[in-house]
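In: What follows is a protein structure lacking sequence information:
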């Protein structure tokens, strides 16, 4: 599979790190990387990472290419998506967070790319796909959104809960680490006033896109699941705290959650009393902590962890493979 990484920020760099360090991805050829930052800065930030540590073997930029993991990948600066060398490319991973135009996405297809996968919620995509929740809707979609990290954590669990026990309603709070959308010191960033406060100092109540995306990904549950977020002073790994009412509550809630994890490849389990740092670099979309389960009548409280960068990037690669498999 021949891919282009357009946008070499947090997700773009983690995707490439997984490609280089996981032998399962040896067959993926990265044709080119493009970002708005200087190539020297991109190479430096890829070599040294404050979350996942230094890249084994290091990384350098010379002769117009990123040299890492025995590969030499052309690294461009500030090229518009349709102007990239896309002829013969199987898939573009748009990791810019700035693809807002349907015309730009379709122009990439006309330039030669077979498909475009967007690393976030998107209104220009043909479909929003969450592995383990609605991937049966992939069809022939050429422009696909991989939703959000929180939607990937929540939707597969909700689907299984509804299928097995019948969902009446639910509310999710994501306890989310701070991200680049928040300032390090109080500064104007947008209309959500609390999000203008220093992200590494306070817990910040805010919204989550997952609340709306669940309706899109699981239309049968539309209007039955609400969501909110609290950004917290942690650099990686987030959590889902979900309370649901079920038509047929399981007799053994913790056991039922373990069974869901056994049958859904994107859901894992952690039995020990862990803290967030212990879940760093887990590839699952959600890692349930069964011992945190509480049940009262038809109401069930479920707690799970997710590495919002590493797990989400793993799903980007999984969905990319699904999209490519349609060509074979």
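Out: Here it is on my side, so go on. All of these numbers come straight from a predicted model, not from anything done at the bench. Residues are numbered from 1 along each chain as shown.

In: For the rest of this, base every contact and every neighbour count on C-alpha atoms.
Out: Will do.

In: Contacts for stretch 150-160 next, please.
Out: For stretch 150-160, the external contacting residues (C-alpha atoms under 8 Å, 6 or more residues apart in numbering) are 130-133, 167, 174, 209-210, 213-214, 217-218, 240, 260, 264, 266-267, 285-286, 306, 308, 312.

In: What is the longest strand seen in the chain packed up against?
Out: Counting residues, the longest strand in the chain under DSSP state E turns out to be strand 167-177. The contact analysis (3 or more C-alpha pairs under 8 Å, 6 or more residues apart in numbering; DSSP states H and E) places strand 167-177 against helix 149-165, strand 225-232, strand 238-246.

In: The same query, at a cut-off of 6 Å, please.
Out: On a contact count with 3 or more C-alpha pairs under 6 Å, 6 or more residues apart in numbering; DSSP states H and E, strand 167-177 meets strand 225-232, strand 238-246.

In: this is the other structure I want to compare:
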């Protein structure tokens, strides 16, 4: 048998195992609210090839490829347990089992590692929590996709309504079409139908009422059977407590803003300060995409080395706030053509760091350049550290943070030597450390952090909403503190 034959035979074996994984993963998700992960990447609703690619991607962060032959025994063991709602990373199960020298079977080790999700310790499945989207632009539609994707069990977040201003004739059909197809993020994964008579979009069985209103004061959500809901404002029209309070209408319990909050509104970066949200807090902000991209790595570096001062330069994709062609704009430079120019502009991300990470005493400055790409940005974080280190030590630290720490859903890591911005479209992490571009000399470290400023940020928004709604389930194995 030739090498080519060996490779093909190996592929067919792994393909067969991945096929066998799909019904187990689906059943765990639908019946028990269990999400199966590989290095923080969900395997729910993934194809055979996607499952294999997710395993193979492990070589970019763990240094070696992970095979389904290694993870399948752990998945089988999970299926035999009486699990409660949770997220379980089978890649970490496999890695920690390989380092364990007690001679336990896979089933014994798995039962011990996920004991917090079984028996008397497991979370009972509760009722779903209503969610309303106010606005349906770039972030609104991606958040909608995520909420629909996560509604498989019917016991988590449930997107009940979208509030928009009425457009021209055929408004509902056009909005459904924008949800169905996206030039950057591709086709919606599922089916979408429109009921114009009831002003409803049905996506993967989720009936989403489209409410037309010009102002929050015009809506009584209880009239639509919506109660105790979390409203996500992705318009950015109101950013202080007074303005956002207009959303606290009948049926709405909390308001989450997808832009930096002003005044005393808490700016939340999930993974860093979401535990500061008080149970009775009704208005909060998810800060900006850039703040979410830089704060987790800043925390990781400050915890390990101490940060004395820093500067962040963001090379940011253009957004709808800019003009396609030169035209009037209230800002000086944003009126110039976005697809034709690099545009120097301001960023509030640096000043927002102190709100999300108040224990960081270092002064962080920042600036931004908008560039002619439609999605994915990069933040260049230049830090003076409290102690000297080496490039190898920093990369090993950040690699480990991305694999096993509580920040592993926020920080990703790639060692791909030819990585470019489009490679990170659809990334669910707040930022991705580019190992090849990292520079360290003595007490100076320069980190290059890719981030999908649309989808990665939307994932952070949904994590915050899950947390405040009580449906953010524990992750196993438990990340190291």
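Out: That came through fine. Because the structure is predicted, anything quoted here is derived from the model rather than measured.

In: picking up where we left off before, save the helices and strands packed on strand 167-177 of the first structure as CSV, and put in mean neighbour count too.
Out: Shown next, in CSV, are those (neighbours: other C-alpha atoms under 10 Å):
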stretch, mean neighbour count
strand 225-232, 19
strand 238-246, 22
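
In: Out of those strands, flag the one nearest residue 53 of the first structure.
Out: Nearest to residue 53 of the first structure among those is strand 238-246; the distance by C-alpha to C-alpha comes to 18.5 Å.

In: In the helix or strand that comes right after that closest one, which residues are buried?
Out: Per DSSP states H and E, the first helix or strand lying C-terminal to strand 238-246 of the first structure is helix 253-263. Neighbour-count burial for helix 253-263 of the first structure flags 253, 254, 256, 257, 258, 260, 261 (criterion: 16 or more other C-alpha atoms under 10 Å).

In: Per the alignment, the fourth one pairs with which residue of the second structure?
Out: The reference is to residue 257 of the first structure. Here residue 257 of the first structure is matched to residue 398 in the second structure, going by TM-score structural alignment.

In: And the strands in the stretch 1-150 of the first structure?
Out: 2-6, 29-35, 59-62, 65-68, 71-77, 91-94, 115-118, 127-128, 143-145 (DSSP state E, counting those that start in this stretch).

In: closest to residue 162 of the first structure out of these?
Out: Residue 162 of the first structure sits nearest to strand 127-128 of all the strands of the stretch 1-150 of the first structure, at 19.7 Å, using C-alpha to C-alpha.

In: Mind giving me the packing neighbours of the closest one?
Out: strand 143-145.

In: just how off-centre is the strand it packs on within its chain?
Out: Chain-centre distance of strand 143-145 of the first structure: 13 Å, with C-alpha atoms, centre = their mean, to the nearest Å.

In: and that strand, which stretch of the second structure?
Out: Against the second structure, strand 143-145 of the first structure falls on residues 283-285 (TM-score structural alignment).

In: Next, format the strands of the stretch 1-150 of the first structure as TSV and append distance to residue 273 of the first structure and mean neighbour count.
Out: Shown next, in TSV, are those (distance: least, C-alpha to C-alpha, whole Å; neighbours: other C-alpha atoms under 10 Å):
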stretch	distance to residue 273 of the first structure	mean neighbour count
strand 2-6	37	22
strand 29-35	39	22
strand 59-62	36	18
strand 65-68	37	20
strand 71-77	40	18
strand 91-94	36	26
strand 115-118	35	24
strand 127-128	34	24
strand 143-145	34	25
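
In: JSON lines for those strands, including distance to residue 194 of the first structure?
Out: JSON lines is the format used below for the strands of the stretch 1-150 of the first structure (distance: least, C-alpha to C-alpha, whole Å):
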{"stretch": "strand 2-6", "distance to residue 194 of the first structure": "31"}
{"stretch": "strand 29-35", "distance to residue 194 of the first structure": "30"}
{"stretch": "strand 59-62", "distance to residue 194 of the first structure": "38"}
{"stretch": "strand 65-68", "distance to residue 194 of the first structure": "39"}
{"stretch": "strand 71-77", "distance to residue 194 of the first structure": "34"}
{"stretch": "strand 91-94", "distance to residue 194 of the first structure": "29"}
{"stretch": "strand 115-118", "distance to residue 194 of the first structure": "28"}
{"stretch": "strand 127-128", "distance to residue 194 of the first structure": "29"}
{"stretch": "strand 143-145", "distance to residue 194 of the first structure": "28"}
